[in-house]
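Chemist: Test case, fold it:
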Amino acid sequence: MAKNELKELSPPRKQPAMPEGFRQLKTQVAGHTFEESNAEAVGLLQDPTAGCVLKPMGKPECGERELRFYESLAAAGASGDNDLALLRGHVPRFYGPLKLVVNRRERTFLRLEDLTRGMSQPCVMDVKMGKRTWDPESSPNKRKLEEAKYVMCKQKLGLCLPGFQVYLPKDAEEEEEEKKEHPTILRHGKDYGKSLNVEGFKQTMALFFNASTSDSKTRRVGTELLLKEVLRQLQAILSWFQRQRLLHFYASSLLICYDYSRLANSNTQKSLLNGHHRLEKDDDPANWVRVRMIDFAHVYPADRALPDENYLFGLRSLIEVVQSILHR
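Modeler: So this is what the prediction gives:
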């Protein structure tokens, strides 16, 4: 039997049943996903019209805690210059909860800003922060399970890599124009992240930022622009953590997003190479690079009003890794 006949006879992959206008989030790189073998498993949804990502609320206590966190930020925003209000600029915008019937069951979702909206070739990385990823209410068994995950990177860097996707130029022997127009896409999940040691983590970060594929002068300038903007946003989050004494974050992540098509925009890089230091608004990397805190199901009041040294340790490590890529 011919290969195309075999393909035609193969049963189509069963798609989850969801309301009209919603679809699976194709750029989800970590967390719970839709599973063909488990009708109860639900991943992130996307409302492309509204520019929202819908995150299913997890276990009742965790889902309620995350909802309360977002609601507290919304309430703080009206009260002026305080630490909670300042935090709003570092998390996705929250548009409230929404009930939807997915796979014939009603579920509650958190409607959040889609951080990849407007990106034609979104590169996305989830980085979990801190040496300790279990919260104060975790059982001994849960603590043991968490301590066994991502051991090599977590203990030395305070960082884990649950997943990422990145667009990369094609092989070096191909023409530059073809590489720019037809990049390849690479995706890795938690199994890849669990296998990384410290050096492997650093190499993966360089790969994600296209720093190991910067094979032309214009591309190197674009990567430098990207790394400097990522560092600017990371430093702003660091400044917030250094002053705040309200909250401690466990098993929380940073989501790093950028648009590869803007990175490969030769007009932007050529302008910088020619000494034109002012960028047009659309070329400003602040418009196509986003670093945001996500995953707040394990946020607790700060113990004795102490700083969150666990998160700070991972954040400082991440900044050092990005700086080393920029300056190598």
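Chemist: rest of the way, CA atoms for contacts and neighbours
Modeler: Noted.
Chemist: shouldn't residue 22 be in contact with residue 52?
Modeler: No - assessed by C-alpha atoms under 8 Å, residue 22 is found out of contact with residue 52, at 9.9 Å.
Chemist: more neighbours, those two?
Modeler: residue 52 (23 against 16; other C-alpha atoms under 10 Å).
Chemist: and residue 291, helix, strand or coil?
Modeler: strand (DSSP: H, G, I helix; E, B strand; the rest coil).
Chemist: Please generate a structure for the following sequence too, so the two can be compared:
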Amino acid sequence: MSEKPKEKNSLALEIQKTAAQGSCQSQAQDGKSQSRLNGCVPLSHQVAGHKYGIDKMGILQHPDGTVLKQLQPPPRGLRELQFYTQVFGEDCSDPQLLALRPHLPRFYGTWVSPDTPNDLYLKLEDITRRFSRPCIMDIKVGRRSYDPLASPSKREQQIRKYPLMEEIGFLLLGMRVYHPSRDCYICHDQFFGRSLVKDTLARGLARFFHDGEKLRKQTVCLCIRKVRNILQWFESQKQLHFYASSLLFVYDGASGVHMATEHNNNNNKHHQHQQPQDLSRTDSPAKSSCDEEGWAEGLPESLQNGVQTGSPLNLEQSNGNGETVMEEEGKERDLSECFVDEGDEGDMEVRMIDFAHIFPSQTPDEGYMHGLRNLLSVLEKILQD
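Modeler: As a prediction, the model looks like this:
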């Protein structure tokens, strides 16, 4: 575990201090062979972000079942390390940070390989570990995917990647969905996400909840409840703004409810199972990897065709400040199909990840909340159609 600050400064002040530092305890991964990683292997279920073996830095899986995320160059890596250290510190007494813990992967300190002592890793909970066939979706949330310190060129680069980010407030970075009837995974990458516009968002996200034969409505309900809980946390705090942070969605794609709790007592046992076929492809706006025959069976006609009877987002209204906002009418909709018992909460996980761009603030994080509200609108659209 990293050393705790000697003084109990607020997280905002600590982040401000570490952001100003000019050195870091880590270096970029320089292509070391997997045999020198003390049994660690690339994370097999990653759907977005830096991937080990492709990028200089990536996510690894430790033999004990945790995941290892290498620190980014300063100040990003220090900022993320300080965030986790403060939130999960034994001396943390801030009620807002304590309330945030359930929405994050648990932090187990830092890890260094004896073979690469200059590479520092965050040791984190593997959210996918207890699921036998984890279906995973990564969504970047917020109206801006660049932080206040970004250079003009960086801002232009990020805006060019997805010009609708300002309006919609979120971007699909990737997904991996298990189809039991075919024993295969269907994958979509960031290019598919960037191809989605207001009229096709619901159709695109609905693919994550479709098992090749039917739409998993109960899973959508769980998703809505968990995202609402995260929104409630943001509505209650004013000390932090999150940029380029994501939500990670995970549920078990196996037939029935296969939580496989015995896997918790056997290191990485489910990764020893014979893995289903992975139908990953590089998506483009012109072609999607889910064009396989029958993938949309069970979806409402409006979602199958990609033409929706009323856009999930009404972005034509003004909030009086020259900005467009989603339609507030029906914000607390009566989702009559959405019955979720307390015992069902564990059937799905929604966690916040990626905290290299967190900044202190004295105002609500309107950009992140805008994205959460629009995401909820799309999820409700999927369920109601």
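Chemist: hang on, the earlier thing: which neighbours do residue 22 and residue 52 of the first structure share?
Modeler: The contact sets of residue 22 of the first structure and residue 52 overlap at residue 46 (C-alpha atoms under 8 Å, 6 or more residues apart in numbering).
Chemist: Residue 155 of the second structure contacts residue 146, correct?
Modeler: Yes - contact criterion C-alpha under 8 Å: residue 155 of the second structure and residue 146 qualify, at 6.1 Å.
Chemist: okay, those two: which has more neighbours?
Modeler: residue 146 (20 against 16).
Chemist: Just the endpoints, please. Distance across stretch 80-88 of the first structure?
Modeler: 12 Å (C-alpha to C-alpha, to the nearest Å).
Chemist: How about the secondary structure of residue 191 of the first structure?
Modeler: Once three-state DSSP is applied, residue 191 of the first structure turns out helix.
Chemist: and it, how many neighbours?
Modeler: If we define neighbours as other C-alpha under 10 Å, then residue 191 of the first structure has 12 of them.
Chemist: same question, the one 4 residues further on
Modeler: Under the neighbour criterion other C-alpha under 10 Å, residue 195 of the first structure is assigned a count of 15.
Chemist: Over to the one 10 residues further on?
Modeler: By other C-alpha under 10 Å, 20 other residues sit near residue 205 of the first structure.
Chemist: So it versus residue 212 of the first structure, what's the distance?
Modeler: 9 Å.
Chemist: before we move on, what about residue 194 of the first structure?
Modeler: Residue 194 of the first structure sits 22 Å away from residue 212 of the first structure, going by C-alpha to C-alpha.
Chemist: Look at those two and report which has more neighbours.
Modeler: Here residue 194 of the first structure and residue 212 are compared on neighbour count by other C-alpha under 10 Å; more neighbours surround residue 194, at 20 against 16.
Chemist: which one in the second structure is aligned with residue 83 of the first structure?
Modeler: Using TM-score structural alignment, the partner of residue 83 of the first structure in the second structure is residue 96.
Chemist: just residue 24 of the first structure next, same as before
Modeler: In the second structure, residue 24 of the first structure lands on residue 42 (TM-score structural alignment).
Chemist: Might one say that that match is in contact with residue 61?
Modeler: Yes - here residue 42 of the second structure reaches residue 61: they are 5.9 Å apart, a contact under C-alpha under 8 Å.
Chemist: That'll do, ta.
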